[in-house]
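K.L.:
I would like the atomic coordinates for the input below:
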Amino acid sequence: MKSFGFKVILVAILLLGTGFFNSSQASAVGPSFQMPFPCGQTWEGQTRTNHNPQNSVDFNRSNDLGDKVVASASGQVVTVRNLGNSSYGKYIVIDHGNGWSTLYAHLNSFSVSSGQSVSQGQKIGTVGGTGNVTGPHLHFEQRYNGSAQKIKFNGSQITYYGAKNYTSKNSCSNEGVTGTVHTESGVSLNIRSGPGTNYGIVGSVADGQTVTISCQKHGETVTGKYGTSDLWNYIGEGYISDTYVYTGSDGQVAPTCN
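P.N.:
Okay, here's the model as predicted:
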């Protein structure tokens, strides 16, 4: 019996040494995290060995100041804090249960308050340049029991270490994204058969009308109500320039059309 007991203890020690009982094993199972941006948006994610914490990621894209930041998974907001010009600046922490949380830092503004429940894809703030930064971006962390983990979206780990473009699938659905048409002159906007003014007119949409964007495609560069862009929105009948549609966010907000 003594020999058997010794063997059991020895096996347990060996298993602990190999990490079989390591508490970090639990971190492999967590919420179905998605990117902290609306469906269809593409952002460059940068990871580096000198990042603090090392497993965090910085997200950037052109003219991203004020862009919408959304919850990576459903949960409860536990921190909404402003550290001014130091550290994270304006940041939010969401508790997702079972030891998991996410942190969103350097925000320009808050859209939630501490104690509030949020759903995946819900707006929580906007991209900013607050805190100890050199320019606007989103600093993002996935934490397990307070420790930053290597980040996963759709169950797949992002690239460590370096920069790579990622497209959000957060709250994507067949229903599409809604937007409101605003023309500078108040006249109706032509719907085209393709992403450009050289394509045939297949209909029109009135100024102020709400449309559903099922997908988007790059085409002719157009200057309109909301700046200059080569992005075109497919709204069922055909395409309209994104520069005449207000969705609450700059850039691509729906999946790319085939």
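K.L.:
going forward, measure contacts between C-alpha atoms and count neighbours the same way
P.N.:
Noted.
K.L.:
residue 233 contacts residue 211, doesn't it?
P.N.:
No: applying Cα atoms under 8 Å as the test, residue 233 and residue 211 come out as separate, 9.6 Å apart.
K.L.:
of those two, who's got more company?
P.N.:
Using other Cα atoms under 10 Å, the more surrounded residue of residue 233 and residue 211 is residue 233, with 30 against 21.
K.L.:
host element of that one?
P.N.:
Following DSSP states H and E, one finds residue 233 within strand 227-234.
K.L.:
and that strand, what does it pack against?
P.N.:
With contacts taken as 3 or more Cα pairs under 8 Å, 6 or more residues apart in numbering; DSSP states H and E, strand 227-234 sits against strand 215-224, strand 239-241.
K.L.:
that strand: which residues count as buried?
P.N.:
Neighbour-count burial for strand 227-234 flags 229, 230, 231, 232, 233, 234 (criterion: 16 or more other Cα atoms under 10 Å).
K.L.:
roughly how far apart are the fourth one and residue 51?
P.N.:
Right, the one you point to is residue 232. Note on residue 232: its distance to residue 51, by Cα to Cα, to the nearest Å, is 37 Å.
K.L.:
pretty sure residue 105 contacts residue 92?
P.N.:
Yes: using Cα under 8 Å, residue 105 makes contact with residue 92 at a distance of 6.6 Å.
K.L.:
just the strands in the stretch 1-150 of the chain please.
P.N.:
Secondary structure of the stretch 1-150 of the chain, counting by DSSP state E, counting those that start in this stretch: strands at 42-47, 57-60, 68-70, 75-82, 90-97, 100-105, 107-110, 117-118, 123-127, 138-144, 147-149.
K.L.:
roughly how far apart are the residue lying closest to residue 54 once chain neighbours are set aside and residue 103?
P.N.:
Closest residue in space to residue 54, ignoring its immediate chain neighbours: residue 48 at 6.8 Å, by Cα to Cα, 6 or more residues apart in numbering. Distance, residue 48 to residue 103, by Cα to Cα: 18 Å.
K.L.:
one more to put side by side:
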Amino acid sequence: MTVLVTAAIVVPAVPALAAPVFKVPFPCGQVWGGQTRTDHSPLNAIDFNRADDVDDYVYASAPGTVDVVGDQGTSGYGRYVRVNHGSGYTTYYAHLNNWYVSVGMQVGYGTIVGTVGSTGASTGPHLHYEQRLNGSSVRVKFDGVEALYYGSKNYTSSNACEGARTGAGYIDTANSGPQNLYAGPGTTFAVTGSRNDGVYVTIYCQKAGQSISGKWGTSNVWNRIGTNQFVPDVNTYTGYTGFIPSVPRCP
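P.N.:
Below you'll find the predicted structure:
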């Protein structure tokens, strides 16, 4: 008698999609109260609050591409932004007062997507934040650690903190348009690029140069944010007026 032996076919498991490293969606070092609730919609969303938070800046919590800038009026999310991070992951930022991004814009840690508000079906100013995988809401993680479910907890942001040893800020122009970058500390130098309003920047050194007027007054201080890339300090929000004590002077 002939016995047929059939070998089992082993199908390798499909690897799990790599999740981005999500950060708390606020500037480096800020502390925000986050609340999760069993009656929240969707269940895994977090509401963020802190005192006097209307118009506080909201950061992208991971690199990605803006694929929705929406306004649901007095219902639902109100003004909101969705960022697509790839591998099926998206984040939602809802009840915003204003947007600082547009569809198709590339964002990263430190990019301002909007400001905290109370638009839509909101009873008070806060940020409604979600992480989704393939369209379904999932439990939120920051720096790889799952948020508290269910209850309230304070979260300290590590978003865009890599510039803390030098200087950190973001482009903040009077007309909310792109800011030209120059090869030196003045508008007579060659234009070497541009940065959108609201984009986070690291300031490596500062230098006195041409005095110009901008969003934050008139000053001759210029910030170097890259090789041969200077931006006027008056169009850069850093929390300081003029020279920053911790930032070296450019040679």
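K.L.:
overlay the chains and give the TM-score.
P.N.:
After superposition, the two chains reach a TM-score (TM-score structural alignment, normalised by the length of structure 2) of 0.63; 176 aligned residues with a Cα RMSD of 3.0 Å.
K.L.:
can I get the strands of the stretch 1-150 of structure 1 in JSON lines with mean neighbour count and distance to residue 36 of structure 1?
P.N.:
Listed next are the strands of the stretch 1-150 of structure 1 as JSON lines, based on neighbours: other Cα atoms under 10 Å; distance: least, Cα to Cα, whole Å:
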{"stretch": "strand 42-47", "mean neighbour count": "20", "distance to residue 36 of structure 1": "10"}
{"stretch": "strand 57-60", "mean neighbour count": "23", "distance to residue 36 of structure 1": "10"}
{"stretch": "strand 68-70", "mean neighbour count": "24", "distance to residue 36 of structure 1": "5"}
{"stretch": "strand 75-82", "mean neighbour count": "19", "distance to residue 36 of structure 1": "13"}
{"stretch": "strand 90-97", "mean neighbour count": "23", "distance to residue 36 of structure 1": "12"}
{"stretch": "strand 100-105", "mean neighbour count": "24", "distance to residue 36 of structure 1": "8"}
{"stretch": "strand 107-110", "mean neighbour count": "22", "distance to residue 36 of structure 1": "12"}
{"stretch": "strand 117-118", "mean neighbour count": "18", "distance to residue 36 of structure 1": "13"}
{"stretch": "strand 123-127", "mean neighbour count": "23", "distance to residue 36 of structure 1": "9"}
{"stretch": "strand 138-144", "mean neighbour count": "24", "distance to residue 36 of structure 1": "8"}
{"stretch": "strand 147-149", "mean neighbour count": "18", "distance to residue 36 of structure 1": "16"}
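K.L.:
reformat the ones you listed as a markdown table; add distance to residue 203 of structure 1.
P.N.:
Output for the strands of the stretch 1-150 of structure 1, formatted as a markdown table (distance: least, Cα to Cα, whole Å):
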| stretch | distance to residue 203 of structure 1 |
| --- | --- |
| strand 42-47 | 30 |
| strand 57-60 | 36 |
| strand 68-70 | 31 |
| strand 75-82 | 43 |
| strand 90-97 | 44 |
| strand 100-105 | 42 |
| strand 107-110 | 39 |
| strand 117-118 | 39 |
| strand 123-127 | 33 |
| strand 138-144 | 40 |
| strand 147-149 | 50 |
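K.L.:
right, and the ones you listed - which one's nearest residue 205 of structure 1?
P.N.:
Of all the strands of the stretch 1-150 of structure 1, strand 68-70 sits nearest to residue 205 of structure 1, with 26.1 Å by Cα to Cα.
K.L.:
average gap between the closest one and structure 2?
P.N.:
With mean Cα distance after the TM-score superposition for structure 1, strand 68-70 of structure 1 departs from structure 2 by a mean of 0.6 Å once superposed.
K.L.:
before we move on, the earlier item: quick one: closest of the strands of the stretch 1-150 of structure 1 to residue 30 of structure 1.
P.N.:
Closest among the strands of the stretch 1-150 of structure 1, using Cα to Cα: strand 100-105, at 6.9 Å.
K.L.:
what stretch of structure 2 does the closest one fall on?
P.N.:
Under TM-score structural alignment, strand 100-105 of structure 1 corresponds to residues 89-94 of structure 2.
K.L.:
residues making contact with that stretch?
P.N.:
Residues from elsewhere that reach stretch 89-94 of structure 2 (Cα atoms under 8 Å, 6 or more residues apart in numbering): 19-20, 61, 77-85, 127-135.
K.L.:
that one vs structure 1, mean deviation?
P.N.:
Stretch 89-94 of structure 2 versus its aligned partner: 0.6 Å mean (mean Cα distance after the TM-score superposition for structure 1).
K.L.:
to which residue of structure 2 is residue 150 of structure 1 aligned?
P.N.:
By TM-score structural alignment, residue 150 of structure 1 lines up with residue 139.
K.L.:
find the nearest non-adjacent residue to its match, please.
P.N.:
residue 44 (5.1 Å).
K.L.:
next one: the alignment partner in structure 1 of the one you found from residue 145 of structure 1, what distance?
P.N.:
Residue correspondence, TM-score structural alignment: residue 44 of structure 2 in this structure matches residue 55 in structure 1. Here residue 55 of structure 1 is placed at a distance of 14 Å from residue 145 of structure 1 (Cα to Cα).
K.L.:
which one of the two is surrounded by more residues?
P.N.:
residue 55 (21 against 14).
K.L.:
so that one touches residue 152, yeah?
P.N.:
No: here residue 55 of structure 1 does not reach residue 152: they are 10.7 Å apart, not a contact under Cα under 8 Å.
K.L.:
run a quick neighbour tally on residue 15 of structure 2.
P.N.:
Count around residue 15 of structure 2 with other Cα under 10 Å applied: 6.
K.L.:
OK, contacts around the residue nearest to residue 221 of structure 1 when sequence neighbours are not counted?
P.N.:
Nearest residue to residue 221 of structure 1 in three dimensions, chain neighbours excluded: residue 230, at 3.9 Å (Cα to Cα, 6+ apart). Residue 230 of structure 1 makes contacts with 218, 219, 220, 221, 222, 241, 242, as judged by Cα under 8 Å, 6+ apart.
K.L.:
and those residues, which are buried?
P.N.:
218, 221, 222, 241, 242.
K.L.:
ok, the residues you listed vs residue 133 of structure 1, which is closest?
P.N.:
For those, the nearest to residue 133 of structure 1 is residue 242 (30.9 Å; Cα to Cα).
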